[in-house]
Structure formats: C-alpha cells, structure tokens
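[1] Please work out how this folds:
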Amino acid sequence: MSDKKFTVLDLLELDLPGHDALELRCIGGRRGLPREISIPDINRPGLALSGFFDAFAFKRVQLFGRGEAAYLQKLHDENKNDNLKALFSYKIPCCVFSNNREPTQEFFQLAEEACCPLLQTSLDTTDFSTRLIRVFSNIFAPKKTVHGVLVEVYGVGILLTGHSGVGKSETALELVERGHRLVADDIVEVRCVNGNVVLGRGANALISHHMEIRGLGIINVSQLYGVGAIRDQKEIQLVVQLEEWDSGKVYDRLGVDQKYMDILGVKVPAIDIPVRPGRNLPIIIEAAAMNERLKKMGVNSAKEFNQNVLKWIENGEAQSAFYGNDDSY
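    Here you go, the predicted model:
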C-alpha cells in the first residue's frame, strides 16, 4: 500500500461497482471518520461484548451481525453497560452493522462519546465480510510501478519489458491490430494480491489506454480500435523481455529450462526474445502466449520433444538413421 493512510472516510467513499459494492453509510460517530484502518481484516466482537477482552483485535473493523445485535439487545434489556464502556475504551476504527441492523441507544451514545464511527450496510454478514476482505486485499496489496507494456494475448497477461526504443509499444500496437487487448502502456502498476497473484494496470486510469508511438505521437487505443481493444487490469502471467540481438549471446533454442522473474515475491514465467530486422515479434508473442496456456494445461512441448529424442536414441533409430541401411562401410 502507498504511504497515504486509509481511513474510515476513504472506506465510505469507495465507488465500487456491482458485486464489490459495500453499500455502506454512516449512522453515527462522524467525528471519528478520519480514523485510520491499519489492519485489513474483520473482527466479530462477541467475546468482547461478554466481557472477555484478552487478545481483543480492536484495531480491526468490528462487524456486528445477527448474534452480536441480539446480544446488544440483551444487554439493553438487562441495563448492563459495563462491557460496552470497556469496549469503547479501545480505539476501534469503526463498527459496522449488517442487514440494516440498528445499535441500541446506549451503544450509540457511547460510540458518539468515543468518536467511533458507526456504519450500516444492507448486505448480510457473510456477503459483506467476503466483499470487504476482497476490497482490503486490493487496497492493502503490495504494489510498485514498472516500465513496460501490459497486453492480453489469447487470455494471457503478458508484460513486455526492455530498453526504451526497443519496440515495445509498436509490438503492442500490432497485437491490438490483430485483435488482442491493451491494458497499460509505458508505466504499469503491479500489485500482489493474496500473496500469489500479480495484477497489472495503468498507473494513471485517465491515460493508461493511450500509447506513445515514436514518429506518430500519442494515440487513444480505445477510440481508434473500440472498447473491445482495452482492459482495465489483468493478471501478469508471462514476462517477455525484448532486447537487441546479440550475436555473441547464446539464446535458448529448446525452452526446457524455465526462467522466472520475481515480481513482489511472486515468480512469474519469463522469456527473452531478441529483436532484429525481419523477426515478426507479434506472431512470436502470440505463439508464446499459446505455449504458456498449454503449460498451464499440463502440456510442455519442449519437455515432450526432449523425451521423444531420448526415446529415439534409446531405440537405436538414431544410429540407423546416421549410418544408413548399407553395412558395407
């Protein structure tokens, strides 16, 4: 996550579409909206309401579902507020009531006095928990920016890297022309979600679908090729390093040994593609994307080729092919 603190007010102001919408609104404790949410997790405070505060996860968002709301009503009916006072002696980020449940009057007053925001959602407890954890995983995910171009080719997210001027944008433009999709050009923001998934998107949403083509200038891919030619974000599943052809370098010609690039602690498959006049890079990248999909399905062409060659040698066919059928020599 960036150095900017994430507050309860930020949580309220999130504009999330469809199945990510949290449907939150503030019903009390507005003075505490600037409170920071530092831990991306949820706590159900049932034990705390009963008076057990050992290992109380007070730094998390406190979620009140059916059970907690029923217990609050029980405390109200029995006029027992000591546990509530002890609860609000901790600096809780906020309390959320699911299913449009309402806090008791005592709970509301104590929250106001403690400047603890009270939020309410129409979602049920399970649905809200799932959505909030998913939102937190995106907001608090480790992130960084890399120089490159991110495209989706046959459903595979490919990050094109290389020195400036090697032809990354031109290659990506040709891929878009061939029906594939652009995610981001030049500056790509990458995030590690759930510890094993690397997502990439444009560092700036307003300019992420623009491309700089030397000699042509800035173009808007979505306007030129339509909205079907762009995508907001994509998992990075393959890194393609474009580099100038070096006659003194030995390039991999079999592909048996898989290389990886470490991105935020996740090993992403990587390949080096030398660039020189006459090489059709878009077709090579398309083949690399399809080959990567085959690997995900358990089919490794390079290893199968190697095994077939070994079988051919073991069967003696290689020797026969070398010497031929004439035994006179």
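[2] C-alpha from now on. contacts and neighbour counts both.
    Noted.
[3] doesn't Val96 make contact with Ile42?
    No: assessed by CA atoms under 8 Å, Ile42 is found out of contact with Val96, at 9.9 Å.
[4] Now for Val268: which residues touch it?
    Applying CA atoms under 8 Å, 6 or more residues apart in numbering to Val268 gives the contacts 236-239, 260-262.
[5] Could you export those as JSON lines, including neighbour count and secondary structure?
    Conversion of the contacts of Val268 to JSON lines gives the following (neighbours: other CA atoms under 10 Å; DSSP: H, G, I helix; E, B strand; the rest coil):
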{"residue": "Ile236", "neighbour count": "23", "secondary structure": "coil"}
{"residue": "Gln237", "neighbour count": "21", "secondary structure": "coil"}
{"residue": "Leu238", "neighbour count": "22", "secondary structure": "strand"}
{"residue": "Val239", "neighbour count": "21", "secondary structure": "strand"}
{"residue": "Tyr260", "neighbour count": "14", "secondary structure": "strand"}
{"residue": "Met261", "neighbour count": "15", "secondary structure": "strand"}
{"residue": "Asp262", "neighbour count": "10", "secondary structure": "strand"}
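[6] Sequence B follows; please return its structure for comparison with A:
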Amino acid sequence: MPRALSSETLHATSVAIGGRAVLLCGVSGIGKSDLALRLIDRGAVLISDDYTLVKRVEGQLVATAPATIIGKMEVRGLGIVAMPHVADVPVALIVDLFDKVDRMPLEPVMRTVAGINVRVVKIAPLEASAPIKVELALRMLDQGGDTP
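    The predicted structure follows:
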C-alpha cells in the first residue's frame, strides 16, 4: 500500500470560520473567490486564495497559503487585493462548488487529503444563500449531525 502524502497543494480557496479551515474547491471561474469574499464579509478570515497548501501535522490537517500568495486575493474587477489572513488552520470541511447540486444528497461524502478523511459538501457558489449554507454545514459537523 502506498504511503500517504504528508502534504498536498489543492486548487482551493480557503477561509477560517471559527478557527477552522473550509476549503472551497472547484474549476476555475466557478466562484471560489467570490464565495470566500462573501464569507469574509460575514466574519471569516482568508487563509489562501486559489491554491491552498494542506499539511498533515500530528494526525491533523492544517491549511495555509503557499509563500507566493500569502495575504493576497484576486477580486474580479479590482485585481489582486491585500487581505488580513491566517495560517496553519485545522481543516474541518471541503466544499465542492458546482453550478447545480442535488436537492437531497443520498449519503455523506468524504475525501482523503494527505492521508486524512475530510467531510465534503456540495454547494452552488453563486446562490445568495451559499455563505449561510457553508456556515450551516460547519454547525452540523459540530452537532455531530450528518452534513449532506
């Protein structure tokens, strides 16, 4: 059996909500940075825009920005903007972004990153309720409930 990587660089924008990292994943142009900006407006803090370095440290995943993009965010129409940021935040959730998502997901989905399983939810990023859905998914994790 191949050994799990101790770190991975993911095509993901990441924010910290309540001290936990949420990785926003999806194809280019899907709305990762837009959703992150709306979450930041609601109190989240930028970890990394567009690419996130995820490291396994003592059995836990932590997210941080690659050195070349620390504290920088691309805001469409404005360019590269300096933003307050945090580093080495424990990973709690992966949010896969799609234009259309199932109304009622059948079962919980997990993804293995650097050898550790992380809960995945699917969200349409440009819906007005998308930031609230991300926060709700985190709350559901806290309560031990199944997130979709």
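[7] who touches both of Ile42 and Val96 of structure 1?
    61-63.
[8] before we move on, back to that, between Ile42 and Val96 of structure 1, which one's more packed in?
    For Ile42 of structure 1 versus Val96, neighbours defined as other CA atoms under 10 Å are more numerous around Val96 (26 against 18).
[9] To which residue of structure 2 is that one aligned?
    For Val96 of structure 1, the aligned position in structure 2 is a gap, per TM-score structural alignment.
[10] ok, now which ones touch Val96 of structure 1?
    Counting by CA under 8 Å, 6+ apart, Val96 of structure 1 makes contact with 61-64, 118-121.
[11] just checking, which of those residues belong to strands?
    Where these overlap with strands, as defined by DSSP state E, the overlap consists of 61-64, 118-121.
[12] Can you tell me which of the residues you listed is closest to Val266 of structure 1?
    Distances from those to Val266 of structure 1 were compared by CA to CA; the smallest belongs to Val61, at 28.7 Å.
[13] The closest one matches what in structure 2?
    With TM-score structural alignment as the criterion, Val61 of structure 1 lines up with no residue in structure 2 and falls in a gap.
[14] Tell me which residues touch the nearest residue to Val61 of structure 1 once chain neighbours are set aside, please.
    Take Val61 of structure 1 and drop its neighbours on the chain: the residue closest to it by CA to CA, 6 or more residues apart in numbering is Ile42, 5.0 Å away. Ile42 of structure 1 makes contacts with 60-63, 129, 133, as judged by CA under 8 Å, 6+ apart.
[15] Next, name the residue at the spatial heart of structure 2.
    Leu23 (1.2 Å; CA atoms, centre = their mean).
[16] helix/strand/coil for that one?
    strand (DSSP: H, G, I helix; E, B strand; the rest coil).
[17] That one reaches His11, doesn't it?
    No: in this structure, Leu23 of structure 2 is not within contact of His11 by CA under 8 Å, at 9.2 Å.
[18] Need the residues touching each of these two.
    With CA under 8 Å, 6+ apart applied, the overlap between the contact sets of Leu23 of structure 2 and His11 consists of Thr52.
[19] dump the residue contacts of the counterpart of Met73 of structure 2 in structure 1.
    Per TM-score structural alignment, the equivalent position to Met73 of structure 2 in structure 1 is Met211. Residues near Met211 of structure 1 by CA under 8 Å, 6+ apart: 169, 185-186, 218-221.
[20] nearest to Leu281 of structure 1, of the residues you listed?
    Ser169 (11.6 Å).
[21] Structure 2: which residue goes with the closest one?
    Across the alignment, which pairs residues by TM-score structural alignment, Ser169 of structure 1 is matched by Ser33 of structure 2.
[22] Just confirm its match is within a strand.
    No: with the criterion set as three-state DSSP, the secondary structure at Ser33 of structure 2 is helix rather than a strand.
[23] Would you check how far apart it and Gly71 of structure 2 are?
    In this structure, Ser33 of structure 2 and Gly71 of structure 2 are separated by 13 Å, where distance is defined by CA to CA, to the nearest Å.
[24] which of the two has more neighbours?
    Between Ser33 of structure 2 and Gly71, counted using other CA under 10 Å, Ser33 has the larger neighbour count: 25 against 20.
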